[in-house]
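> Give me a model of this one.
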Amino acid sequence: MADAPLRDPNPEPGGAHADPALRPEIARARTIARLPLNAIRAFTAAARLGGMAAAAGELGLTPGAVSQQVKTLEDRLGLKLFEREARGVRLTAVGADLADAAHQALDGMAHAYERALARTAPGILTVGVAPSFASLWLAPRIGGFLKAQPDLAVRLDSQRHHVDLARGEADIALRWGRGDWRGLVVLPLGPEPLTPVAAPALAAALRTRTDFAPACLLDQVRLHFAELDDWGCWFRAAGVAMPEVIAAGPGGPVFSESTAVIEAAEAGQGIAIGRPSLTADAIAAGRLVQLFPDIRADDGWGYYLVATEVGLRRPAVAAFRDWLMAEIAKMPR
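As a prediction, the model looks like this:
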């Protein structure tokens, strides 16, 4: 009698001895295990936003890093996903097909993650907030929200970089920028006109000058926020010739945080360009005075409430949004 064939005591999953009905599932599981998820995220963002630079801004990477991730994916597939052109990139046919499927998959995963996160910590609300807004506007008012929501704990995450709402780093965010964040619900917190402010004693001294006019600020100590040309914007709105502004130079210290600019102005160290959200309380308390309240400039920057659509369905997030917008409506502009 012929010997029976030997059986592998530890057959490889999905091998010849696997249940034929399970072989497609096992093959799919192997494919999933090999998916380069970071590269797929980079590719999907580049496809959705129309370029590597825009995707880099959304993902917090450099354009070169996004390009490398996309190349890694193309090398793994042995296919071109983008056609490189002089003005940017264009999806190939296979790239468009993969981008559509990947976007749907990642979007579904993000929504499921947010729903799970909402169930795991229903009593904690994490708010990502720009540091200056946190210090000068939100901190003095957050007690009112907690009083209205006594069963809710609030964590304020005040960092300069934007928290990733899709990844669940925060439930809702208060961001500084121009409001151009795709894929999110973005609500402006009102206009932020620029106007010079100073401590009362300095303002009173300036107003005694016979030449008290916008141009007289050129020979004063001006406090600057490093990231924006807020003084240049205001001088243009005031009709002061830019050659005069340029010739005057910075005329004072430059700060990396706008909170420090306002604090220096309150201490009488110079004149600052103020925005309502950062100076309203100091003006109301008499710590700062507007020098030319009728001359205001708009540089297009401001604060925004930002959330995902799924996140806003959470009662705690919706309650914070409603409270915040009601408080914002009370502010003098």
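> going forward, measure contacts between C-alpha atoms and count neighbours the same way
Noted.
> longest helix in this structure, by residue count?
helix 93-120 (DSSP state H).
> Quick one: list the elements packing against that helix.
Packing contacts for helix 93-120, counted by 3 or more CA pairs under 8 Å, 6 or more residues apart in numbering; DSSP states H and E, involve helix 37-49.
> Point out the other elements, helices or strands, that the helix it packs on touches.
Packing partners of helix 37-49 (3+ CA pairs under 8 Å, 6+ apart): helix 52-59, helix 63-77, helix 93-120.
> in the shortest one, what counts as buried?
Same thing as helix 52-59. Within helix 52-59, the residues that count as buried by 16 or more other CA atoms under 10 Å are 52-56, 58-59.
> Dump the residues you listed into JSON lines; add distance to residue 130 as well.
Converted to JSON lines, those look like this (distance: CA to CA, whole Å):
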{"residue": "52", "distance to residue 130": "26"}
{"residue": "53", "distance to residue 130": "23"}
{"residue": "54", "distance to residue 130": "22"}
{"residue": "55", "distance to residue 130": "22"}
{"residue": "56", "distance to residue 130": "21"}
{"residue": "58", "distance to residue 130": "17"}
{"residue": "59", "distance to residue 130": "18"}
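> and of those, the nearest to residue 29?
residue 59 (27.3 Å; CA to CA).
> got a list of what that closest one touches?
By CA atoms under 8 Å, 6 or more residues apart in numbering, the residues touching residue 59 are 42, 45.
> before we move on, the earlier item: the inter-axis angle of the longest helix of the chain versus helix 37-49?
Between helix 93-120 and helix 37-49, the angle comes out at 110 degrees (axes from the mean of the first three to the mean of the last three CA atoms, to 10 degrees).
> Just after helix 93-120, pick out the following helix or strand.
Sequence-wise, the next helix or strand downstream of helix 93-120 (DSSP states H and E) is strand 124-129.
> for that following strand, packing partners?
Here strand 124-129 touches strand 153-157, strand 172-177, going by 3+ CA pairs under 8 Å, 6+ apart.
> got a list of contacts for whichever helix or strand comes after that strand?
The C-terminal neighbour of strand 124-129 among helices and strands, as given by DSSP H and E, is helix 131-133. Residues outside helix 131-133 that contact it (CA under 8 Å, 6+ apart) are 158-160, 257-259, 277-278.
> check contacts around residue 235.
Shown in contact with residue 235 (CA under 8 Å, 6+ apart): 214-215, 241-242, 245.
> How about residue 286: what's its closest non-neighbour residue?
residue 200 (7.3 Å; CA to CA, 6 or more residues apart in numbering).
> Let's see this one next, to set against the first:
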Amino acid sequence: MSVSPPRPRSLPLTALRAFEAAARLGSFAAAAQELGVTPGAVSAHIKTLEDALGAPLFHRRAKAVELTAPGARALPEFTAAFDQLARAVQTLRDEAAPAVVHIATLPSVAQFWLSPRLPALRQAMPEVAISVTALETPPNLKRTPYDLCLFFDPSQGQPVERDVIFPVCAPNLAAQLSRPEDLRNVPCLTDTTWDRDWMHWLAAVDLSEKVTPRGPVYSLYALAVEETLNGAGVLIGHAALLAPLLQSGRLVAPFATKVTLPDALRLWRLPGRGSAAAVNQVAEWLKSSAGEEILQS
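The predicted structure follows:
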């Protein structure tokens, strides 16, 4: 007579992933954002682990969570394990679907910088399928299924283009602007992504204390650009994004002063991808497409 005793249940992988993310980030909310779930789901996963282990993994505070001693001792091994799992998944994806590349980038970069380049990229690499996801913040490539990140960032990846900013407006409005002080008399448009742009530029022309930008605020840079094209006001333009509109004359720069910000447009991917992987080919093509504006890393 065979004996088949019940096996002890393993700890759920999804719950372990939630623990690692919450422990590494120090927040259930931040872990939920990284994992694409709700904070309640992360909390439920942690509770499942704690019930199975019979011990708490976190001390819950009013505005944060803190690891218990057992959780803190386990975290480095879990982080290393999930890092290794991410590399294995990359290898599997490169082997199974070698010509699929997932790009994560800012909505404004997706619309103004990346999208105009996609037709030429498809023509140069017809065998490669490109998907683009617009995100407000860079994802963690070790924990998300993206291949490339393209963001204005001061630290990560290889610089692709400088972030040069200056006021832009429609040609008919530019006729009213002969010197920066004239900005007092026209709407100054702002978007929430780059809400400090006016501060940087006005400081460069020594008008921080003399001119206070007043005008509509937009949640998307694309909306602000569209209204600028419509003549609604003056916007701080990012040269890397608006170069085609400036070259066509649909937008003009009424003043000569330009400011280069430290957060260059940067492109990065996880190391270790095979030399022939499509992600590497796409990354090199995108860097070369920036032409003379490419920065040396």
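> Which residue ranges of the stretch 151-297 of the second structure form strands?
Remark: strands assigned in the stretch 151-297 of the second structure by DSSP state E, counting those that start in this stretch are 158-168, 188-191, 217-218, 234-238, 259-268.
> what's in contact with the fourth one?
When contacts are taken as CA under 8 Å, 6+ apart, the neighbours of strand 234-238 of the second structure outside the stretch itself are 163-170, 186-190, 197-198, 224-225, 228.
> now it against strand 259-268, angle please.
With the same axes, to 10 degrees applied, the angle from strand 234-238 of the second structure to strand 259-268 works out at 50 degrees.
> What's the average distance for strand 234-238 of the second structure when superposed on the first structure?
Mean deviation of strand 234-238 of the second structure relative to the first structure after superposition (mean CA distance after the TM-score superposition for the first structure): 0.7 Å.
> picking that back up, buried ones from the contacts of strand 234-238 of the second structure, can you make that a ChimeraX selection?
Entered in ChimeraX, the line below selects the buried ones among the contacts of strand 234-238 of the second structure, by 16+ other CA under 10 Å:
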select :163,164,165,166,167,168,169,170,186,187,188,189,190,197,198,224,225,228
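> what's the matching residue for residue 175 of the first structure over in the second structure?
Aligning on TM-score structural alignment places residue 175 of the first structure opposite residue 151 in the second structure.
> Its match: neighbour count?
Other residues within reach of residue 151 of the second structure, judged by other CA atoms under 10 Å, total 27.
> cool, and the one 5 residues further on?
Counted with other CA under 10 Å, the neighbours of residue 156 of the second structure add up to 18.
> any idea how far residue 238 of the second structure is from it?
Applying CA to CA, to the nearest Å, the value for residue 156 of the second structure to residue 238 of the second structure is 20 Å.
> Let me know how buried the aligned partner of residue 72 of the second structure in the first structure is, in neighbour terms.
Using TM-score structural alignment as the criterion, the counterpart of residue 72 of the second structure in the first structure is residue 96. Residues within reach of residue 96 of the first structure, counting by other CA under 10 Å, total 17.
> quick one, what contacts the residue nearest to residue 286 of the first structure?
Contacts of residue 200 of the first structure by CA under 8 Å, 6+ apart are 286-289.
> And it? What does it align with in the second structure?
Using TM-score structural alignment, residue 200 of the first structure pairs with residue 171 in the second structure.
> How about residue 296 of the first structure?
Match for residue 296 of the first structure (TM-score structural alignment): residue 259.
> Its match against residue 201, yeah?
Yes. Here residue 259 of the second structure reaches residue 201: they are 6.3 Å apart, a contact under CA atoms under 8 Å.
> For residue 225 of the second structure, what is the corresponding residue in the first structure?
Using TM-score structural alignment, the partner of residue 225 of the second structure in the first structure is residue 262.
> Roughly how far does the closest residue to its match other than its chain neighbours sit from residue 135 of the first structure?
Excluding its sequence neighbours, the residue lying closest to residue 262 of the first structure (CA to CA, 6+ apart) is residue 272, at 6.6 Å. For residue 272 of the first structure, the distance to residue 135 of the first structure equals 17 Å [CA to CA].
> more neighbours, those two?
residue 272 (29 against 14).
> before we move on, the earlier item: list which of the contacts of residue 235 of the first structure are still in contact in the second structure.
Mapped onto the second structure and checked by both residues aligned by TM-score structural alignment, their matches' CA atoms under 8 Å, the contacts of residue 235 of the first structure keep the contacts residue 241.
> Let's see the PyMOL selection covering just the buried ones among the contacts of residue 235 of the first structure.
Of the contacts of residue 235 of the first structure, the buried ones go into a single PyMOL selection, burial set by 16+ other CA under 10 Å:
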select buried, resi 214+215+245
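> Show me which pair in the contacts of residue 235 of the first structure is furthest apart.
214 and 242 (12.4 Å).
> so what's the residue lying closest to residue 147 of the second structure once chain neighbours are set aside up against?
Leaving aside its chain neighbours, residue 147 of the second structure sits nearest to residue 102 (5.1 Å; criterion: CA to CA, 6+ apart). Going by CA under 8 Å, 6+ apart, residue 102 of the second structure touches 130-133, 145-148.
> Residue 102 of the second structure pairs with which position in the first structure?
So residue 102 of the second structure corresponds to residue 126, using TM-score structural alignment.
> Its match and residue 273 of the first structure: what is the separation?
Residue 126 of the first structure is 31 Å from residue 273 of the first structure, by CA to CA.
> Can you find the partner of residue 234 of the second structure in the first structure?
Checking TM-score structural alignment: residue 234 of the second structure goes with residue 271.
> Equivalent analysis for residue 114 of the second structure, please.
By TM-score structural alignment, residue 114 of the second structure lines up with residue 138 in the first structure.
> ok, its match - contacts?
Per CA under 8 Å, 6+ apart, neighbours of residue 138 of the first structure: none.
> what about the residue lying closest to residue 140 of the second structure once chain neighbours are set aside, distance to residue 139 of the second structure?
Distances taken as CA to CA, 6+ apart put residue 34 closest to residue 140 of the second structure, at 7.3 Å, once the chain neighbours are dropped. Using CA to CA, residue 34 of the second structure is found at 7 Å from residue 139 of the second structure.
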